[in-house]
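1. Provide a 3D model corresponding to the input given below.
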Amino acid sequence: MNITPGPLLGKIETPADLRNLSKEQLHEVSEELRQFIIDVVSVHGGHFAASLGVVELTVAMHYVFNTPYDQLVWDVGHQAYGHKILTGRRDVFHTNRKYHGISGFPKREESEYDTFGVGHSSTSISAALGMAMASKYKGETDRQHIAVIGDGAMTAGMAFEALNHAGVANANVLIILNDNCMSIDPNVGALKEYLTDITTSPTYNKLRDDVWNLLGKLPVGKRFTRDMASKLEAGLKGVVSSSSNLFESLKLRYFGPIDGHNIVKLVDTLQDLKDIPGPKLLHIVTTKGKGYALAEKDQTTWHAPGLFDKITGEIFKKQPEKPQPPKYQDVFGHTIIELAEMNKNIMGITPAMPSGSSLKFMMEKMPDRAFDVGICEQHAVTLSAGLATQGMRVFCNIYSSFFQRAYDQALHDVAIQKLPVTFCLDRAGLVGEDGPTHHGAYDIAYMRCVPNVIISSPMNEEELRNLMYTSQLAEQQYPFIIRYPRGQGVMPDWKQPFREIKIGTGRKVRSGKDIAILSLGHPGNFVTEACKELMADGLQPAHYDMRFVKPLDEAMLHEIFSQFDKIVTVEDAAVTGGFGSAILEFMAAHGYKADVRMLGIPDRIVEHGKPEELHRECGYDAAGIAAAARAMLKEKITVTA
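-> Next comes the predicted model:
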């Protein structure tokens, strides 16, 4: 489907073209940009509401600042679609998040306008400050550095660390705080209340506007007016709204709050701030989903709704002909409630992903036992550790890719102290269209070397339930990791009675004599399909669902290596240091000799695409597993002949 941009947007190939327009034309550019995003995302999919909320800001920044010389850093990047469209990628925007298409996030390899690659939150201030300090050192006094960060991302400790440094670094950095009370789900915590206090203080806002209006009419120079206004405004902040002194106490000059959808006000304000050196913060108030009524009303659903009818708002979902298996996330969400009803000490923690992880079900039913702590993975882990010291059995649900951000806490605060926290690592493996910043590739490799930790992965929903059940039993007193993929499982009839799984035990899925295929987690289902292909060729593969990578089922492995000299390992994780590596270590430690082929995520960055496309690319979909087995057996037959 060919989507045509509006007449002004259609002529903008780079921000230089935008800057040739008059200020009066920017409102129309914003409307065309917003409509283009709606048109393309409705047909091709992607993140949605976040970019609509910053359309005016995006236009204003590229209009005022000399990008790419002036360096613009986005936080997370969900909101950077307008930025991509204005910076030379309008005509390929329909390939956004598609296999071999452009990335859904800013990416340095993709454009010189993408000054910093992002995907995880709260990095923009640190990155922009680093750029500003480098420019200061090189004598580039005319260069601007702008970090755009949302109030959700501002909750993370890293953002506060960067603010603390920015205030004393004396570098030319502008921090734009995009305040919309949302990340993916509604924001939580004291910072949200603090920002609300600033934006809803009618006395302060009226006095501030009166002062600016008055000084604008005085016959004095622009610089004197601005300095005078700043001093008066600072006085007003101290008297009327003490809350707003948080940023100024960190030695950041604070401006705002202003309407983030008033394009003329934004342009005028940014023009003024260009002339003010040093660290400063502009607080703007926006609406996530602005310009699309349904997205404004339900911002969580419309964060990334999939394909939809832009006129009716109907989100297209294929109606299955028969009952479908649930998502692993929903199995977790319903199972933790069942377990919590059985065990009064169970609690749930998630860092800002209650909807994505499905902990929202427990938060609704048991609000005193399930908590969203904001985008604070480190805090989430150590909070869980603190709860565990008091006898609580905590299920800490974190996306695998985000768990990396709390590695020290998992090691120092949980593993060393042998605290029985259950880490449910959602989105483990290749997650699809979000790409390399979100792939859960490394958790096995970086946690397998940590003592006292149990690492497991279910092949199906029933195993997920049983691993969760096992992890909270009183006799289980170690950190327990359960990793599972994004999306749909394989069992429509998944709600089976709980059964304890002996820690460190696997199961034989099928017997065979020609080759042994060892799987960990959901890819075991790919192995099942591969075995059917191999059997159709007259081969007899054996399949073992290992379930645990730490501790390994050594009894089963002794059996396997005693019977087979051809072995394939399959995992939805990095093969370097992963499950396959653990099998090789066992083989070496016990003096076995076998031909072992490891299938999984290779030692390179895997880009974005649908999960099935990426599994095929990496060679561990059903066809890839069958091909690897055939190749090994062909080698065996050739050698024998």
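2. contacts, neighbours, all on C-alpha from now
-> Noted.
3. I'd guess F395 is in a helix, am I close?
-> No - applying DSSP: H, G, I helix; E, B strand; the rest coil, one finds F395 to be strand, outside a helix.
4. what's the neighbour count on it?
-> Residues within reach of F395, counting by other CA atoms under 10 Å, total 26.
5. same deal with C449?
-> When counting by other CA under 10 Å, one arrives at 11 neighbours for C449.
6. Next: Y399.
-> Using other CA under 10 Å, the number of residues around Y399 comes to 27.
7. and for comparison, fold this next one:
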Amino acid sequence: MRPETPLLDQVHIPADLRKLSDEQLPQLADELRSEMVDAVSVTGGHLGAGLGVVELSVALHSVFDTPHDRIIWDVGHQCYPHKILTGRRDRIRTLRTETGLSGFTKRAESEYDPFGAAHSSTSISAGLGMAEASKLAGVHRNVVSVIGDGSITAGMAYEAMNNAGGIDARQIVILNDNDMSIAPPTGAMSHYLARLVSGKTYRSLRETAKQLNEKLPKFIADKARKAEEYTRNVFNEQGTMFEELGFYYVGPIDGHDLSVLLPVLRNVRDAKSGPILVHVITEKGKGYGPAEAAGDKLHAVAKFNVVTGEQSKSIPNAPSYTKVFGQSLVQEAENDPKIVGISAAMPGGTGIDIFGEAFPERTYDVGIAEQHAVTFAAGMASEGYKPFCAIYSTFLQRGYDQVVHDVSIQNLPVRFPIDRAGFVGADGATHAGSFDIAYLACLPGFTVMAAADEAELKHMVATAVAYDDGPLSFRYPRGEGVGVDLPERGSVLEIGKGRITKEGTKIALLSFGSRHADCMAAAEELEEYGLSTTVADARFAKPLDTDLIERLARNHEVLITVEEGSVGGFGAMVLHHLAGSGLLDNGLKIRTMTMPDVYLDQMSPARMIEVAGLDQAGIVKTVFAALGTEQDAALRA
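-> Next up, the predicted model:
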């Protein structure tokens, strides 16, 4: 039964919200929170972060003239209340489903989403660009970047603030502090001071004093400036860092108290110049008991029972690849004290948390700082350690210059376990691991592997430990393994050598990574059509097993490469070798199967594979297309 929401029922767009009185807004926030909990219980998704910004979402849309004013949410996990308030309530129960709403902000979805965000720490840079574009166009517009305490750990946020402060941009940043608790607000005095320093009177007096200072001798002016800074910092020592970057700091304030939020945001809105940072303290999971009690504040959930908070999770048939990686790394580290684990704010998502439980002194979570993580790993490798820098494929893109410059050029043996390789389902295009094969296999000296199943992943962990001749990566998908038996311990693979998993004579299916099981199933189906089929697991995109590839090319009429990655990856490497070897000159029918050259929106992983044509049916169809024969005709023959 859905919650009763009489006020929320009146709000279809933010203009409706702005018709309500301040006294009505706490009730609206309560109804919005209930609606969000009910909706996410149906769809699953990110819950805790959104619950923490319900009052902030209401306040922002009440104070600012959206969509003319811009609100940018960073990362986007907390955008569900914003979506409900901006004309998407009727579709909120389609979150993260095929043809439904994205789980993140998305420009194509609504005019109230001025900037798409699913990777972190981009909001201040984007907001600064919007603010300056409005200035150049002669348009008065408020631009508000809402950034979390995790996102603000990334260097990009400080680069943007340094730029904004340097040009005295008219930009507003809301620091949503829901975890670090840098400086919790303490009672009425803190709230009074926040209203005071954000107000027009104080700011105008401060500007007058600054202008007066310019006319005073330098010695006296410096003393006056320092006295003013000291006075503010006695009450607000937290703001010093932001002030040094050129931002006017306000806070900290209680992000769940609308009687504080509204006047402060109005004061900030009416300020005439300069970048301003408002420090807001919120609580993830606020207002929903099971979320407040959970260790992770129910950050990301499956469908759940609203009353109990119990999630409807399926029972896995096989261990997840992430778990197999973490356990395998622990096993290897028990015999090798040089192994260290590095994560960029995703220890649980990458399996580094498993390693951290066993070896806390050898585990490093550097925060949302992929660039730093890569170069940090390079520094450890330069001193003889064996860093496993575990970063999702989509997030490793953020550290690509460091991969090239600090790791590859110096040929340092950094190991990159790449989780979430390939399609990821409900998180859509922003989180898909699409490009790592292409962007790593092109680098000189890089060894690039992909696991066909969970047993192969164990072997690749062991191989990575043993390999010290340069950088190495191994990729594996999200979710469960395929159910193969796991060896007690991984074996070291011969570098650059694949394997034949099924022998045939006419068709060759050469798989790289996660689509191997579909190749095996396709081969069985092709045999029913009378097409004798070989299946090979390449294991390596670099160095290629050229002997294996040449054998397949010479001894088969059709060669199909299959990978869950973008164009320009493994198939391109194979084609490049075959062309250079002259093996494309004698009638070989070859096709490369990759992810389609488009960004696929959210849908189930299985559906994504089907749409991409990388499943069993797609492989069989590609074989018959290469032969120039219809499947029905082949079956009749």
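8. Just the TM-score for the two chains, thanks.
-> After superposition, the two chains reach a TM-score of 0.92 (TM-score structural alignment, normalised by the length of structure 2), with 611 aligned residues with a CA RMSD of 2.2 Å.
9. Need the nearest residue in space to the spatially most central residue of structure 2, chain neighbours excluded.
-> Nearest residue to the geometric centre of structure 2 (CA atoms, centre = their mean): H119, 4.5 Å. Computed as CA to CA, 6 or more residues apart in numbering, the closest residue to H119 of structure 2 that is not its neighbour in sequence is V75, at 5.9 Å.
10. how many other residues sit next to the one you found?
-> 22.
11. That one against S151, yeah?
-> Yes - here V75 of structure 2 reaches S151: they are 7.1 Å apart, a contact under CA atoms under 8 Å.
12. shared neighbours of those two, which are they?
-> 120-121 (CA atoms under 8 Å, 6 or more residues apart in numbering).
13. Does F255 of structure 1 lie in a helix or a strand, and which?
-> Assigned by DSSP states H and E, F255 of structure 1 belongs to strand 253-259.
14. in terms of contact count, name the helices or strands touching that strand.
-> Under the contact criterion of 3 or more CA pairs under 8 Å, 6 or more residues apart in numbering; DSSP states H and E, strand 253-259 of structure 1 touches helix 245-249, helix 263-274, strand 280-285.
15. picking up where we left off before, so the residue nearest to the centre of structure 2 belongs to a helix, correct?
-> No - with three-state DSSP as the criterion, H119 of structure 2 is coil rather than part of a helix.
16. which residues does it contact?
-> Neighbouring residues of H119 of structure 2 by CA under 8 Å, 6+ apart: 74-75, 395, 430.
17. cutoff 10 Å now
-> Residues in contact with H119 of structure 2 (CA atoms under 10 Å, 6 or more residues apart in numbering) are 74-77, 104, 151, 368, 394-395, 398, 430-431.
18. Can you say which of the residues you listed are buried?
-> 74-77, 104, 151, 368, 394-395, 430-431 (16 or more other CA atoms under 10 Å).
19. Could you tell me which of these belong to strands?
-> Applying DSSP state E to the buried ones among the contacts of H119 of structure 2, the entries found in strands are D74.
20. what two of the buried ones among the contacts of H119 of structure 2 have the greatest distance between them?
-> Distances among the buried ones among the contacts of H119 of structure 2 were taken as CA to CA; the most separated pair is F104 and I368, at 17.8 Å.
21. thinking R90 of structure 1 is in contact with P15, fair?
-> No - in this structure, R90 of structure 1 is not within contact of P15 by CA atoms under 10 Å, at 12.0 Å.
22. what do the two both touch?
-> By CA under 10 Å, 6+ apart, R90 of structure 1 and P15 have these common neighbours: H83.
23. Which parts of the stretch 451-600 of structure 2 are helices?
-> 454-466, 516-528, 546-555, 570-580 (DSSP state H, counting those that start in this stretch).
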